[in-house]
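Asker: Sequence first, predicted coordinates after that:
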Amino acid sequence: MTPLPPPRVTATPLLGGPLPAAALHALATRGSGPVSEVRSLLTGRPAATVPHSTPADVFAAIATATDAQRVWARRPERDRRAALARLDRWIARHRTYLGELLAHGSGLCGTDTADELRAAERALRPGRRSVPPRVRELPRTRGVPHARGVPLVRELPRRRPATTVATHTDDSRPLASLLEAAVPALLDGSAVLSHVSPRAAVLAARLCAAAVAAGLPAGIWRLVIAPPGSPTAAVLDEHAETVIPPCCPAPCPGARRPGLLVVRHDARLRTAVAQAGRACFSRAGQGCTAAPIVAVHDTHHATFQRRLANLAAHLPAGGAPGARSSALSSLPGSGPCADFARFARSIAHDARLHPVLTGGHRPDLAPYVHEPVVARTAPGPGPGPLPDPALLAAIPPGPLALVVRYTHWSDVLALAHHTGRHATLITNGRSAHLATQFAGLPADDIR
């Protein structure tokens, strides 16, 4: 008896959504694991059927990619660059279609979708250069910062041309993170195996299909579809020749280290408010570069807090997250939305917090949209103005700004013991000498 082939990723017509054409695309990605149903973050209705990859699928993908890499590496560099340039042009022609996929799959609003597409264009920029940029040799565990507000991307170590390179995508930046890791490896003549979550699988599969149509060999860019932290992803990392790890692995529940934004005494207030709004509220506070902890110097505290709350209260809803004018993205599902809504309601009853702007759940816009929340923290049990560290670890991802008032720079350094690896310093002076003072602290990406 002939065994049935493993199922393909399929995208169903989205009832009530603007994306029926997604059902017409043959997305050449198979998996032999369990099949999951992915719901649109824009409508809440079933949007795609996604088979998960298994360890056996990983071994098969590595074998296929290795064969394709032999062909790809023998091509002249100008041919590899030309193929990626054609992919770049395909993305430019299909911005509207990709924007719809980002809205349904990742819940990105119009503003965040535009940012994501610009980041994708930047990621493909090396393919337009006549001379490839030198890729610095780096330890596997370190990263190199890219544009402000963009997570660190581990660059490909230049020990020798790799056969297979494993990459991991970020669900809050599915298109840009996919390209940022894959493009340097493809230019180098390597094959790429991208680990994507089921939610990002349709977008990733469509992009890989477009890459083959642009001239990349079939099999040179493979997908491994599995939830973050799954055994399948671990098998991929173990057996690929080179691994480009995620910027910040997903934390365990209750152990989150949120990002930090610091407003210095010499900061320009208008700039500080605008940057804080993007760091706290864009992409619904998802992603490792989100900075829900905002430390503000006494000089600006009252005015900054008032202006930030006013900015948050007037972010345009635009009718739905996918609308071009919308600035409110969706949370990634019913569970995260319920967790954040519960936290927002608890602020009024938590002695550690004082509400400034308490937004609410907006199912009239989309099932998982929540308005921004602004609160200020009360001093914790320790000395000085620092909030309770247990509070910081328990903050759920979402469109949130917790304003911490500080007087002395040492307060900021003490706070940074409990925040993550990404920190932004808003100052009118040079920040390089300040960044060195974070040595030994979790923050190693100071911008």
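Answerer: Yes, it's here.

Asker: From here on, just use CA atoms for contacts and neighbour counts.
Answerer: Noted.

Asker: Could you point out the helix or strand that follows the longest helix along the chain?
Answerer: Of all the segments assigned as helix in the chain under DSSP state H, the longest by residue count is helix 55-74. Later in the chain than helix 55-74, the nearest helix or strand by DSSP states H and E is helix 77-93.

Asker: any idea how far the residue lying closest to G420 once chain neighbours are set aside lies from E121?
Answerer: Excluding its sequence neighbours, the residue lying closest to G420 (C-alpha to C-alpha, 6 or more residues apart in numbering) is R257, at 4.5 Å. In this view, R257 and E121 are 30 Å apart by C-alpha to C-alpha, to the nearest Å.

Asker: between these two, who's got more neighbours?
Answerer: Comparing R257 with E121 by other C-alpha atoms under 10 Å, the one with more neighbours is R257, at 24 against 18.

Asker: can you map out the helices along the stretch 301-447 of the chain?
Answerer: Counting by DSSP state H, counting those that start in this stretch, the stretch 301-447 of the chain forms helices over residues 301-313, 334-346, 389-393, 409-415, 432-435, given from the N-terminal end onward.

Asker: Below is an additional structure, to be compared with the one above:
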Amino acid sequence: MASPTAPAKGAAEHTLPQTLIDRLASRVASTGAGSATIPSPFTGEPLATVPLSTADDVRKAYERARDAQRAWAALPAGERVKPFLKLTEALVDRREEILDIIQLETGKARRHAMEEFLDVALCSLYYARRAPKLLKPKRRQGMMPVVTRVRELRHPKGVVAVIAPWNYPFALGASDIAPALMAGNAVIHKPDTQTCLSSLWVLDLLVSLGLPEDLWQIVVGEPAEIGDPLVENADYVSFTGSTRGGRAIAEKVAPRLVAYSLELGGKNPMIVMPDADVERTARGAVRACFTNAGQLCISIERMYVHEDVYDRFVPRFVELVEGMKLGAGLDFDAEMGSLTYQRQLDAVTRHVDQAVEEGATVLAGGKARPDVGPLFYEPTILADVNGDMDLCANETFGPVVAVYKYRDEDEVVARANDTAYGLNASVWTKSPARGRRLAARIQAGTVNINDGYGAAFASYDSPMGGMKQSGVGRRHGAEGLLKYTEVQTVASQHFMDLEPPGSIAYDKFAGYLVNGIKLMKKLRIK
């Protein structure tokens, strides 16, 4: 049974300075018609009160953003990246402040808040270093050498709507917004109300580092109130959230033919091969399954263990999970924190209880821990899970993993791919080459070998996203910035036209063209 940690020094208060809350609240694009109180998941007590935005506030935010965007887009990309080049050092200098905010608004352990901190620092720096080159006009091959000259240009979309989730609010807000801004856009950003403080904090920091006012604006409110004007006025929509929410976004923007990117749900498999290092794999599985209490779209929820190693691996995995430390301290001692919402606790409880009632076996965990905090649930391992159980195929989004035994690679590939989702997967083996061959057969946007999720996600030079019902488009890599641009081809014709010159008959001109094609192929010009 996972045990609570001792209270951290000074952590019992679980509060933020009122001066900080007031400053952050002033960054919400709102006329102050209403407000919302954010509770701390650790205690259930009020953490902060922030103003809510109305539909009219959203429309006015777009007006201000369009004015700011025109001046911003006129700057060279080398000028636009300057605030972001300063951001990394500023984050390092104020690390403790933002880690406290992330923990207190989400309930996650500090080591998992640290992952968010690192993501924003490193991802924004990656794009700040590369944006000028990615956005630079590029010479492309024309129809005819020398005669046709072609350049590819990149223009900003305009004003981008970014709808960020509650589970990783700092990382999945700022890390998506940074490339959109560097590409020359303005951003209207809707974080989840519960977890808006970290986004308001980094916006406030970037303005102090030189980001123009009104270029990035944050609106706070429920989708029923501000969702329509947010999407209806956008030139591009970036959404991270549920598959159901992604479908609704796609339907909303389809009549206007507005482009979008969606990172959605997952039911991610982990495959333990017969040659896997049992100790390393068991420790890696703890991280893969229970980071942020499993509230991670790329977290592992299905684990397939080869029959040759099952009886050694599973007991060790169970032992490690039963020894995990739960806690609400603002230090690095706890290995897992709280769930963020009561509805999430209810969903996890429902999935586990239904599975147990229908024959699943609890190997570790299996119950809520109100003695630690109101939204804590033990890290849980289940066996004997079958297709009749909701937990088998549907995303749980909590600290629960189902363990299955398999016999051969063809079987495990079929079982790993037997899902509507395709976001992330993990393969554990002593042979990376064998792991890569297996990875190529798995229908997932990212596959990690001897890691649960971080190796792929934190490789910012490579695209990250989902297949099937797990999403459309990618973040990271060149695509993570260029998706926020409109590409334009400008071609100029020199010396001769694409028509027969003078009195040359067209049939003879056609012959010249055909011979030219053969010559260009022979000379490898084409």
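Answerer: Structure's in. What do you need? The shown structure was predicted, so the numbers you read here are calculated from the model rather than taken from an experiment.

Asker: Mean neighbour count and distance to V165 of the first structure added to the helices of the stretch 301-447 of the first structure, as TSV?
Answerer: Converted to TSV, the helices of the stretch 301-447 of the first structure look like this (neighbours: other C-alpha atoms under 10 Å; distance: least, C-alpha to C-alpha, whole Å):
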stretch	mean neighbour count	distance to V165 of the first structure
helix 301-313	17	41
helix 334-346	17	32
helix 389-393	16	33
helix 409-415	16	37
helix 432-435	12	32
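
Asker: Put together a markdown table for those, with distance to I225 of the first structure on each row.
Answerer: As requested, the helices of the stretch 301-447 of the first structure are arranged in a markdown table below (distance: least, C-alpha to C-alpha, whole Å):
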| stretch | distance to I225 of the first structure |
| --- | --- |
| helix 301-313 | 36 |
| helix 334-346 | 21 |
| helix 389-393 | 29 |
| helix 409-415 | 37 |
| helix 432-435 | 38 |
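
Asker: So for L261 of the first structure, which of these sits nearest?
Answerer: Nearest to L261 of the first structure among the helices of the stretch 301-447 of the first structure is helix 409-415; the distance by C-alpha to C-alpha comes to 9.9 Å.

Asker: Counting by contacts, list what that closest one packs against.
Answerer: The helices and strands touching helix 409-415 of the first structure, judged by 3 or more C-alpha pairs under 8 Å, 6 or more residues apart in numbering; DSSP states H and E, number zero.

Asker: Distance from that helix to the middle of the chain?
Answerer: Between the centre of helix 409-415 of the first structure and the centre of its chain there are 28 Å (C-alpha atoms, centre = their mean, to the nearest Å).

Asker: what does stretch 20-36 of the first structure give?
Answerer: Centroid displacement of stretch 20-36 of the first structure relative to its chain, using C-alpha atoms, centre = their mean, is 22 Å.

Asker: Start and end of that stretch, how far apart?
Answerer: Start-to-end, stretch 20-36 of the first structure (C-alpha to C-alpha) is 20 Å.

Asker: related to what we said a few turns ago, nearest to S53 of the first structure, out of the helices of the stretch 301-447 of the first structure?
Answerer: Set against S53 of the first structure and scored by C-alpha to C-alpha, these come closest in helix 334-346, at 23.7 Å.

Asker: mean shift of the closest one relative to the second structure?
Answerer: Helix 334-346 of the first structure, aligned to the second structure and superposed, deviates on average by 3.3 Å (mean C-alpha distance after the TM-score superposition for the first structure).

Asker: one step back: the longest helix of the first structure corresponds to what range in the second structure?
Answerer: Per the alignment by TM-score structural alignment, helix 55-74 of the first structure matches residues 55-74 in the second structure.

Asker: got a list of contacts for that stretch?
Answerer: Contacts made with stretch 55-74 of the second structure from outside it, assessed by C-alpha atoms under 8 Å, 6 or more residues apart in numbering, are listed as 29-31, 80, 156, 158-159, 183-188, 212-217, 219, 225-226, 229-230, 233.
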